[in-house]
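# can you look at this prediction? I've put the sequence above it.
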Amino acid sequence: MRNFRKNHIGSAVIWLVVVLIAIFSLPNLTQLVSEKGQTKIPSSSQSQVANMIQKNWGHGQKNTTQVVAVFNNGDHKLTDSQKDQIDDAVQTLEDNKAHFGIKDVLDPSSNKEAKKQLVSKDGTTEIVQLMVAKSHGSYTKIDSQLTKAIKTPGLKTYVTGADILNDDFSKATEAGIQKTEVIAAVFIFIVLIIVFRSPVVPLISLLTVGVTYITSLSIVANLVKYANFPFSNFTQVFMVVVLFGIGTDYNILLYDQFKEELSHGKDNWEATRSAVKIAGRKILYSGLSLLIGFSALFLAQFSIYRSASGVAVGVAVLLIVLLTLNPFFMATLGPTMFWPTKNFNGGSRSKMWQWLSAHSVLHPIISLAIVLIATLPFILTYHNNLNYDNLAELSDSLPAKQGVQVVQKHFSKGTAEPSTLYIQADHKLNNEEALKLIDMVTKTAQAEPGVKTVASATQPGGSKVSALYANNQLSTVTSGMNTANKGLNKIGKGLNSADKKLSGTDMQSGLSQVKQLSDGASTLANGAVALNSGITELDNGSEQISSNLSVLNDGVQQYTAGVGRLNSGASALNNGIQSYTAGASQLGSGASQLSSGVQTYTSGVSSLNNGLQTLANKNSELESGASQLASGVTSLQSGSQQLSNGLSQMQSQLNGSTSAAQLEQLNTGLGQINSAISTLANTQSTLSTSLTSVGDNITSAGASTQKTADDLKQIQAALAANPQLAQSNPALAAAVSDIATNTKNTGDQLNTAGTTLKGISGSSSSLTSDQISQMQTALTGAQSAVTALESVQNALNNQGLVSGSQQLTAGLNQLTAGTNQVTSGLQAYTSGVASAASGASQLSANSSTLNSGAAQLASGTSELNANSSALNSGASQLASGTSELSANSATLNSGSAQLAAASQQMTTGLGTLSSQAPTFVSGLMQVSNGTQTMYTTLSGLTGEMGQLQTGLNSAATGVTKVAKGTKSANSYLKGLQNSSAADEFYIPKSVLKGDTFKQSLNTYMSSDMKATKMTIVLDSDPASETAMNRVTNMQKVIKNNLKGTSLENATVAIGGQTSTLADTKSIASQDFIRTAAIMLVGIALALMVVTRSLLQPFYILGTLLLAYMTSLGLTKLFSTAFLGQSMLTWNTPFFGFIMLIALGVDYSIFLMMKYRELAGTGTPGQRIVQASGIIGAVVLSAALILSGTFAALMPSGVLTLIQVALVVIIGLIILVIILPIVLPALIKLTYPAKPDKNDDTKTTRQERNQD
C-alpha cells in the first residue's frame, strides 16, 4: 500500500478513467463550431440590429442565408445559347425549390431592374441571388447541392456567399488543426530526443500533454454545449499549441530537475519528491501567471476574444496532470526514463545568456540603448492598418472564393457583398408621405462618397423614376394649362361674337319667317303621306311581275327539255337514213329507228307546247302586274307633285334669300323626279304591250308545233305498215314536206318573239340612259336642298331656337334617306330590265338557229325523195341544227334566269322604298311639329334675349379673367418646375395601388410594410477600412436627416459584410485595449507575488511589450515579402499579444525565481548574471519547442494562424535575446551594488532546509 502511494499508482488509474470519460463524452466539435462558434457581435451594434430586422422580414425569408450562383464565360461575352442554358439551370432551381431549400430566386429575367444589377456590363457574367433556408442542412450540403444543380457545360460556375465562406474557413481551420497536431507531436518528439538523448522521455511527455489536451478539450466542449461557454474556430487550435508548447516546457523543467536529483544519488521516490517540490513551485508560479492571463479573456466582450479563455481551462488541467501523473512515471521508471543515458550530471548552462547578461551589467545604459536602437525602427514603422477581409483567410483554390473574385472582377468590388440599409418604424410605410422620406434617404445615400448605386422602393433600378417626381409631373400640368388657356381664349372670342350677333338680330322679323316655315312644313307632310301611298302600290305591282317571271322561267326550262328530245329524234332519223342508203333490206330497220325518233320528238314537242301554253295563260297576269306598276308610278308622280307644291308654298312664305334659293333648288329636283317617273310609267306601258305580243306568238308557235307532231305520227304509221313504203308511197314525201313547213313557221314565230323582246330592251336602255339620269339629277338636287335646310337649322340654332330646329333636322334626314333608297330601287329595276333584254336577245338568236335548222330539214327531205345521198346529207345537217338548238337552249335558260333575278332586284328595291316611305312621312310630320314648337318657343323667348345678351357679355369678361389667371399660374408653375424644390418624390394613388409598384414594395418592404430596405453597392472593397468608415458615417448622416420627420424615432441600421466588419473593428479595437489592460494587471499582480518586488514586474512586462511591438513590425515586413499580404489580419495582433505575453512571462518568471534563489551569493548584478547562465539553457530549449509548436500552424493555410505563429516565433526570438540584456541592465541601474544580507540569510536557510 505504501508503494501504491509512493508510486502514485492511484493517480494513474484516476487519469485513465478521466481520459476514457473525456473521450466518450466529447461532443461533435464541427457541429459546435457551426452552431456556436461563429463570431458574435453585441446585439446593440447596427449590423446585429439589421440582422434582427431581416429575421422578421417575412416574405418567406426568415432564418435564411443568401447564396449567389455565378455563371462566367471567362473574358468572352455570353452567347445566346449559353444564356438559354443559364435560364434552364435557373428554371431547374425554380422547379425544385423544396429539394434545394430555396425560398426566393432573383435572376436577370425577374425584372428590368434585376437585369441591370445581375448582368455584368461586359456581358461575360451573370449572377443569381438565392435565399436558402438554414434549416435545409449544413452549409456544406447547400453548397454541394447547388454546385451540382448549376453546373453548365462550357461555363465556369460558382456558388458563394458569406455563410458558405465562413463554413469554408471553419473547415480550413479544422484541417489546419489536424495538421498542427501531427506536426507538433513529431517536432516535440524530435526535440526531446535531442535534449534528453532518450526516446522514453519524449513519449512520456507527449502522453501527459495528450491526457491534458483530451481532458481539457472535452471539458471545454461540454461547457460550450451545455453552458454556452465561449467558443470559436480558434479555441481548439490555441489549446493545441499552448498545451503542447508550454506543457513540454514544463515537462523539460520537471524532468531536468528530476535528472539532477537522481545525479545526487537519491532513489526514485526521493528524487521525484524533490523534483516536484523544487520544479513544481516554478511550474505553479509560471502556470499561475499564465492562468491569470488567459482567464482575464473571459472578461472580454467580443466573442472571438472570449473564446481564447478556453485555454485557461487547459492550463489548469495541465498543472494538475503534470504534478500528479508525471510523478507516477518518475517514481515507477526512475533512471529508466532517460534510457539509454547513464550520465545524470546537473543541468547545463547557457553561455550566450551569461555573456549577454554580463556585458549588460557592465554597460547597462549602452545595452539598453542598443536594444532600443535595434527595436524602435520596427516599432515606429508599424501602422495598425489591419485586414478585415475574410477572403484573405482562405486558399485561392476554393471555388467559393473564386466566385467572389470573378464577381469583383466583372462587376464592382461591392457587388459581391452589398450593404443593406434598414429603416423600421412603428407604422406602415406604403404611403405617399413615408415613401417621400424613403426617397430622400435614398438620395442622401447616393450622395455619400464611395457609393456606386442605391436601390430602394422608390428607385428599384438604382436611379430615379422620372414619372414619380414633381418636376416631371409639373411638366404635364403646365402643358395642359397652356392648352386650357388657348381654349379659354377661344371661348371668350366665341362669347363676344355671339353677343355681337344677338345685338344685331331682329327677333320679331325672324319669328314671322318661322311661322311661314311651320306652315310650309305642314303642307310638305301632307304631300309625303300621298307619296307613301303611291310607293305602296308600286311595290305591290313589282311583286306580281316577279311572280309572273317565275312562271315564264318554268316554261323556258320545259322548252329546253323539249329541244333536247328533238335533238335525240333528229339523231335517230339520221341513223335511219344511213341505213336506207345501205340497201332496201335494211329499210325496215331504219323505219323502226325513225318511228322511235318521231315518238321522242312528238313527246318533246308536246311538252314544249304545254309549257308555251302555260306561259300564254300567265301572260294576262304579267299584263296585270305591269298595269299595277304603272298605277303605282302614277301615284308616285302625284305624291311628288304634292311635295313640289308644298315646297312651292314654303318658298313663297320664306322671305330670306338663302332659304328661298335652297327651296327652289329642292323644287327643281322634285320636278326632275316627276319627269323621270313619267318616263318610267310610259316604259312600263310599252313593256306590257310587248309582253302581250310575246304571248300571242308563243301560242301560234304551239299550234304549229302540234301540227308537226300529227304529221310525224302519220309517218310512223306508214312505215310500220310497209317497209317498202319509202319508194312507193308519195304520202311519205308529203308528210316530210309538212314537217319542213311547220318547222319553218315555228322558227318565224320565234323570230318575231325575239324581235319583240329586242324592242323591250330598247325601251329599257332608253330609260337607263336618259330618264334614270334625270331622276338621279333630281335626287341630287333634293339632297342639296336638304343641305340648305340644314344651314337654315344652324342659323336657327344661333338664334336660340334649338328644339324646333332639331325636329326639322330629323325630318330632313329621313327625307334624305328615303330619296337615296328610291334611287337604289330604280337602279335595281333598271338593271333587271337590262337583264331581261339580254335574255330576249339570246331567245331571238335561238329562234334564228331553230329556223335555220327547219329550213335545212325541209331541204333534206326534198333531196331524200330524189336522191338517197342528198337525203343523207340533209339528215346530217338536221342533226347539226338540232345540236345547235340544244346548245342555244341553255343560253335561253340563262337569259330567263337573269330576267327573273332582275325582277327580284326590282322587287327588293321597291320593297326598301316602301319600308322607308313611312319613315320619310314620319320625319316630315316631325318637321311640321318641330317648326310649330319652335315658333311657340321663340314667341316666349323674344323677351328674354336681352338678359341672354347681358349674360353672354358677363361670361365673356369672366372667361378673359380666368384665362389671364391661368396664364399667371402657369408661369409660376414653370418656374417651380425648373427649381430644386420640384425635385421631390410624389406618387399618385393610382400608381401606389398599381401592380407595377406593388412588385417594388414586395421587394423592398417587409410583409407588414413597417420596415424598408435599401441595397447599397460601394465602389471600393467592402472589407477595406475606407468602406467601413463610409458605412458608419452613412448611418449617422441618415439618422440625423430623419430628425423632425415622421421617421425620427425609426430604427436605422446598416447590415451586410461591410457593416459587420465595421462593428467587428469597433468592438475588437475597444475590447483589445480593455482585455489587454486586464491581462497585464493580472499578470503584474502575479509577478509581484512571485518576485516580491514592485519594479521587477514592470521590467518584465516592459520587456515583453517591447518584444511584442517589434515582432508585429517584423511580421508585417515578413508577410509582405513572403506571403503577399501587406496587412496583418484583424485578430493577429490580439492573439499574438496574449500568446507572447502569457507564454513569454514564463521565461521571465524562471529567470527571476532563479535570481531570488541566488540571494546572498553576491551583488544583484552578479546574481542576475549567474541566474541568466543557469536558466538560459532551459529558456532556450523551451523557446525552441514553443516556436516549433507554433510553426506547426503554418501548413494550415489559414492566414491568421500563420501570422499569429510568426508573431509568437519572432517575439520569442527577440525575447530570448533582449531578456538577458534588459533585465540585468535595469537591475544593475536600480538595485544597490552591495549584497542583501536578508536575502543571504533567507537563501542559506532555504538551502539548509533542502539538505
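Cool, the structure landed.
# rest of the way, CA atoms for contacts and neighbours
Will do.
# and stretch 959-967, what's buried?
V959, T960, V962, A963, T966, K967 (16 or more other C-alpha atoms under 10 Å).
# tell me how far the third one lies from L495.
Taking C-alpha to C-alpha, to the nearest Å as the measure, V962 falls 14 Å from L495.
# just give the nearest non-adjacent residue to S607, would you?
Leaving aside its sequence neighbours, S607 sits nearest to G562 (C-alpha to C-alpha, 6 or more residues apart in numbering; 6.1 Å).
# confirm that that neighbour sits in a helix.
Yes - assessed by DSSP: H, G, I helix; E, B strand; the rest coil, G562 belongs to a helix.
# which residues touch it?
With contact taken as C-alpha atoms under 8 Å, 6 or more residues apart in numbering, G562 is in contact with Y601, S603, G604, V605, S606, S607, L608.
# one more to weigh against that first structure:
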Amino acid sequence: MIERLVRGLARTKWIVLIAWIAITAVSILALPDLQAIVRETEQKFVPSDSESVVAKEMMERIDPEQTTKSNAIIVYSRAQGITEQDQQWLQEKAKTLQNLKGDDSIKSVQSAYEMPEMASKFRSADGTTELIIVGFQRAENDTVTQEAVDVLEESLSGAPEGSSVALTGSAPISKDFQKSSEEGLKKTELLTVGLVLVILLIVFRSPIAPFVPLLTIGLSLVITRGLVALATEYGMPVSSFTESFLIAVLFGAGTDYCILLIQRYREELRVDNDRVEALVRTMRTVGKTVVFSASTVFVAFFLIGFAQFGLYQSAVGVSIGVVVTLIAGLTLTPALLLILGQAAFWPSKVNSGQGHGESKLWSAMASLASRRPVAVLLVTVILLAPLTLLFEGKRSFDDIAEIDPGHGSVQGFRQVERSFGSGEVFPVSIALTSSDSMRTPEALAALEYASASVARIDGVKEVRSVVRPLGEQLSELTVQDQLTKTSAALEEMQSGVDKVAAGLSTASSEIATGQGDIDKLTSGLQEMSSKTKDAKNGLHQIHGGLVSAAKGTDKIVGGLTQSSNVASSMAADLQGLLKAHPELMNDKNVQMLLGKQQGLTKGLSELKKGSAAVQSGFKKLNPSLDKVADGLGQLAEGQTQAADGAKQLKGGLNELTGGLKDGAKGLTDISSGLTQVNDAQKAIADKGGNQIPGWYMPEEAINSPEFQQALDFYMSKDGMTTKLEVVLDVNPYSGDALVTVDRIRDTLRQNLSGTAIADPQVLLAGTSAQISELKDISQNDFTRTGTLVLIGIFIVLMILLRSILAPLYVLLSLGFNYLVTMGIVEFIFVDLLGEPGLSWSASFFVFLIIVALGVDYSIFLMARFKEEYRPGGIAYAMSRAMTTTGGVIISAAVIMGGTFAALMMSGVNTLLQIGAGIVIGLILYSTVFMGLVVPALANLIGEANWWPFRKQNSAAVVVKETHQKKADPVLEG
C-alpha cells in the first residue's frame, strides 16, 4: 500500500505542491485572523461557574447603570508635589472625559473634582500623585474598550512641564500585555526561522535541503493558524500562548520529522540513486516512525482539551497543527524530494554521503550501557536525583511581570503602588447575599462588625462597604462615640445636680437664719399672754389701777403691733422661700407650716381687733368689765395658741432644714456617682479605641438622603445582595495577597454566621481572588491532564513497540527528566535571579512539551531498535539503533531546542521560563537519557522488552547473540 501511494505521489508531485500552495492562499484569504481573535479574547480563562465569575455577575446586578466591566486609571504625578496648575489641568481633563460619557465605551469618570467628599481616594497622602478613574462598559479585551484606551492615551499629551502622566488599570494592562505578546511573537518567528535555517544548513551541509522542511512547516503553520481561528467559532479557546506554541512545536517537531525523512531518504538514495525506490524504502521504514511520533504529540495536545482551565485548553490548537504538519510531511516533503532528487543535497555528492554516519560517541555510549547497565543507572540516579530536590513548586502569578517595564501601564501601576499602596488598582471585591433584606439596623450592624473584623486582618489597608462608603468607620454610630456623647450628657447633668445641691444648702441656711425670728415671736407671744392674764386680774383692781391699766393697754397695743409686724415679716420670708424653691410646695411639712402661719396671722389680727376694742373701752370707760374680761381671756387664749403655733413652725422648719440638708447630701452623692460613671466610660473609650465592636444605626439614619446614596451604590434594591471592596496593602499578585484573600473569606463567613443576616453567602472576586482560584484550578488540572497525557502516550508507545515494559520505562525516564529539569530551572530563576517563583503556568507547559516532544526521541531510538532487533540480539539492536539514530536525535534536539530558545527572546517572562526549561530538558533527555539511561534499561530488561507480546527461543538467542558479537567489533570489545 505504501508503495502504491509513493508511486502515485511520484506521478502527481507537482500537483501536490500546487495544491498545498493553493490551500495556503485560500486559508489566508478566507479563514479568520488568529492574531485578531487572540487580541479580543479574555486571557484569564477562569471557569464560568467559578466563585470570582459568579461574584462579579452578582455585583453587576446591584446597580447595572453604574457598574463597569473594566477601567483605566490616569496616574498624574509630580515628585515635588501636585501644584495648582496641575489640578487645573486635571480638572479640565476630567470635564473633557465627562463629555465623552454615554457612548459605547466610557461609562463613568471619577475624580476629586466630581466627588470632592472622596478626594482622599484620588489624592495620595504625600501630595505627589492624583488619579482619575475611567470606567468602561465593556471588558478590557473588547475592541471598543481598546480603542477607548487609545483615545485616552492620546488625550494625555500637553501635561504641564515637569509632571508625569501614565495610564494603568485593567484595560491598559490588558492592552500592553497583548502588545508585549505580539512583539514577542514577532521576535520568536524571526528567531525561529533564522535558527532553524542555520541548524539545517549545518546538518545538511547544503543550501537547498533546508528549504524543504522550511517550506513544509511554513505552509503548515499558515494553514493551521486559519484552522485554529476557525475552530474558535465552535468553542476552541485560544490565548497569547497559542501562536507561540504553534510556531515552536511545528517548527521544532515538524523539522525533526522532515530531518528524519530527508536523512533516511539520502541514506536510501545511496543504494541505487532511484528517487522513487529510495522514497518507497524511506516511507516504509521511517514513515511509520514519523506517524507514531506525531501521534504522541497529537495525543498530548489533544488531551489538553479535556482540561477545565481555559489557558491550558488554549494549547489544544497545537494538535490541529500537528495533524496538518504530519499530512504535509507525508505528502509535500516527499513531493519536494522527488522534484529535487539529488539536487536537494547540492553541493554534496549523495554517493559518497554517509548521512550522520556511525557516530563514535553514540557507539561508545551504547557499549557502556550494554556492558554496565546497573552501574550506568546508579551513577545517573545518584548524580541527578539531588537536582530534583531543588524543585519546590514555587509559583508566581504576577501578570505585571509579563509586560515590558517600559510600558505606561506598568509605570503607572508602580507609581500608584508607591503613592497609594499596592492594592489600590486591583481591590478584592466581595459579593454578600442573604435570604432576607439587609436594609435593617440589625443587619447593617452585623455588616459593620464583619467589616471591622476584616479591616484588622494583616495585609488589609481598608474596607469599603455600605456602612463604610469612604473606607472608614462611621464613628458617630460606634460605641466609642456614644460613650463620648454620654459622658458629655453626664457632665451636663452633674453640673445641674451640683447647682440644685447648692440651692438646697442655701435654702437650709436661710431657714436656719429665720428660726431666730420665730424664737422671738414665741417669746413675745408668751409674754403677751402672761400680761393679758395680768390685765384680766387687774380688772378686779380696776378702781385702784385704772391709770396702770390704761398704760398696760397701751403696751398691749404696742406689743400686738410688734407681733403683727413680726408675723408679717415671717410670712414674707416664707413666701420668698417658696418662690425661690417652688418644689417645697409639695413638702407636707411646708404645707403644715404654711397653714399654721396663716392661723397665726389670723389670730394676731383678731387679737389686734380685741386690743383695739379694749383700748377703745378704756378710753370710753366702758362699764362692761365682764366683756372686757372675756375679751382678755380670749386674747390670752389666742396668744397661747399663737405661741404653740410658733413652736410648731419652729419644729417644722427644723425638719425642713434637715430634709434640705439630706437632699443636698444626696445630690452630692449623685454628682460623685456621675463622676465615677463618666470616668469609667472615658477609661473604656481610651482603652478600646476604634476596636470597640458595638455599632448601631437608627432607622432615621438609614432613611437619610446621604445614607441612601451609599445603600443604592453598595446594596441591591431588595437588600438581599451587597458588595464590599477590600484594598490590600500588599501586591495583589503576591503570595501574601493569596493568603490574605483566604483569611478575608474565612473571617467574613465566621463573623456573619449567626447574625441578623440570614443565610449569608460570601463570594470573592477581583485579581487576587482570581489568582487564588487559578492556583487551585491549575494545580488540579495539571494533575488530571498530565495523567491523561501519560496514559495516551503510553497507549501509542504500546501499539508502536508492541510492549508494555518498554513504554513504562520510557515514561519513567521522561518523568525523571522533567523533575531534574524543573529543579534546575527553579534554581536559576528563583534562587539565582531572585524571582518569587516560576510563572504559574510554566511547570505545566514544560511538562507537556518535554513529555510530548521528548518522547519523539524515544520513538526514533526505540523504533529503530525494534527494526534492528532479532531474537537474542538486544545489545546489538540497541547499539545499531543508537549509532544510526544518535545523530538524528541530536539534530532533532538541537532544532527543537533552537525553536524554543527563540521563546526566551520574546520578552514575556513566562515564555522565557518555558523556553529555558524545554531547552534544558531536551538537552538532558537527548544526551543523558537517550544515550545512557534508556539503553541501560533496555539492556537490563533484555528479552522482556517485548513482554508480553513475543516469546523467544533460548537456543536461538545464544546463537544469534554470538553471531552478532562477531559481526560487531563494538560488542566484541
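Nice, thanks for sending it over. It should be emphasised that the depicted structure is a prediction, and the values quoted were computed from it without experimental measurement.
# any idea what the TM-score comes out to?
In this superposition the chains share a TM-score of 0.76, using TM-score structural alignment, normalised by the length of structure 2; 817 aligned residues with a C-alpha RMSD of 4.1 Å.
# circling back: which one of the contacts of G562 of structure 1 is nearest V792 of structure 1?
L608 (65.2 Å; C-alpha to C-alpha).
# quick check: that closest one touching Q557?
No - counting by C-alpha atoms under 8 Å, L608 of structure 1 does not reach Q557; the two are 9.3 Å apart.
# comparing the two, which shows the higher neighbour count?
The neighbour comparison of L608 of structure 1 against Q557 (other C-alpha atoms under 10 Å) goes to L608, with 25 against 19.
# does the more buried one sit in a helix or strand, and which one?
Assigned by DSSP states H and E, L608 of structure 1 belongs to helix 587-653.
# run through the strands of structure 2 in chain order.
Taking DSSP state E to define them, one finds strands in structure 2 at 70-77, 106-110, 129-136, 164-168, 395-396, 428-433, 460-464, 721-728, 761-765, 838-839.
# and the third one, what does it pack against?
Just to be clear, that refers to strand 129-136 of structure 2. Using 3 or more C-alpha pairs under 8 Å, 6 or more residues apart in numbering; DSSP states H and E as the contact criterion, the elements in contact with strand 129-136 of structure 2 are strand 70-77, strand 106-110, helix 119-122.
# next: the fourth one.
Identification of packing neighbours for strand 164-168 of structure 2 by 3+ C-alpha pairs under 8 Å, 6+ apart yields strand 70-77, helix 408-419.
# mean per-residue distance, that strand to structure 1?
Taken over the aligned residues, the distance from strand 164-168 of structure 2 to structure 1 averages 0.5 Å (mean C-alpha distance after the TM-score superposition for structure 1).
# Provide the aligned range in structure 1 for that strand.
Residues 156-160 of structure 1 are matched to strand 164-168 of structure 2 when aligned by TM-score structural alignment.
# alignment lookup: T1230 of structure 1 to structure 2.
T1230 of structure 1 maps onto I941 in structure 2, by TM-score structural alignment.
# now its match: how far from P213 of structure 2?
37 Å.
# which one's more surrounded, these two?
For I941 of structure 2 versus P213, neighbours defined as other C-alpha under 10 Å are more numerous around P213 (26 against 16).
# tell me the contacts of the more buried one?
Contacts of P213 of structure 2 (C-alpha under 8 Å, 6+ apart): G254, T255, C258, I259, T333.
# which position in structure 1 aligns with it?
By TM-score structural alignment, P213 of structure 2 lines up with S205 in structure 1.
# and if you look at K107 of structure 2?
Per TM-score structural alignment, K107 of structure 2 is aligned with K103.
# measure that match to H136 of structure 1 for me?
Distance of K103 of structure 1 to H136 of structure 1, computed by C-alpha to C-alpha: 11 Å.
# also E433 of structure 1?
Distance from E433 of structure 1 to H136 of structure 1, by C-alpha to C-alpha: 40 Å.
# next one: N3 of structure 1
From N3 of structure 1 across to H136 of structure 1, the span is 60 Å (C-alpha to C-alpha).
# same thing with I86 of structure 1?
In terms of C-alpha to C-alpha, I86 of structure 1 sits 24 Å off from H136 of structure 1.
# those two: which has the busier surroundings?
Between I86 of structure 1 and H136, counted using other C-alpha under 10 Å, I86 has the larger neighbour count: 23 against 15.
# show me what contacts the more buried one?
Listed by C-alpha under 8 Å, 6+ apart, the contact partners of I86 of structure 1 are F71, I150, T152.
# spatially nearest residue to the second one, not counting backbone neighbours?
Going back to what we said before, that points to I150 of structure 1. Here the residue nearest I150 of structure 1, using C-alpha to C-alpha, 6+ apart, is A89, at 5.5 Å.
# that neighbour contacts A149, correct?
Yes - counting by C-alpha under 8 Å, A149 is a contact partner of A89 of structure 1 at 7.0 Å.
# show me what the top helix by length along structure 2 packs onto, helices and strands only.
Ranked by residue count under DSSP state H, the longest helix found in structure 2 is helix 625-688. Identification of packing neighbours for helix 625-688 of structure 2 by 3+ C-alpha pairs under 8 Å, 6+ apart yields helix 479-539, helix 588-620.
# which residues are in contact with the residue nearest to I150 of structure 1?
Contacts for A89 of structure 1 (C-alpha under 8 Å, 6+ apart) come out as A149, I150, K151, T152.
# just the buried members of those?
For the contacts of A89 of structure 1, a burial check counting by 16+ other C-alpha under 10 Å picks out I150, K151, T152.
# from memory the last one sits against Q85, does it?
Looking back up the chat, that one is T152 of structure 1. Yes - with contact defined as C-alpha under 8 Å, T152 of structure 1 reaches Q85; the gap is 6.9 Å.
# picking that back up, the residue nearest to S607 of structure 1 matches what in structure 2?
Structural alignment (TM-score structural alignment) places G562 of structure 1 against a gap in structure 2.
# those helices in the stretch 951-1100 of structure 1, which residues are they?
Secondary structure of the stretch 951-1100 of structure 1 (DSSP state H, counting those that start in this stretch): helices at 989-992, 995-1004, 1025-1041, 1057-1091, 1095-1118.
# quick one: residues contacting the counterpart of L801 of structure 2 in structure 1.
The alignment partner of L801 of structure 2 in structure 1, by TM-score structural alignment, is T1091. T1091 of structure 1 makes contacts with P1097, I1149, M1152, M1153, R1156, as judged by C-alpha under 8 Å, 6+ apart.
# which residue sits closest to the third one, ignoring its sequence neighbours?
By that I understand M1152 of structure 1. The shortest distance from M1152 of structure 1 to any non-neighbouring residue, by C-alpha to C-alpha, 6+ apart, is to T1091 (6.6 Å).
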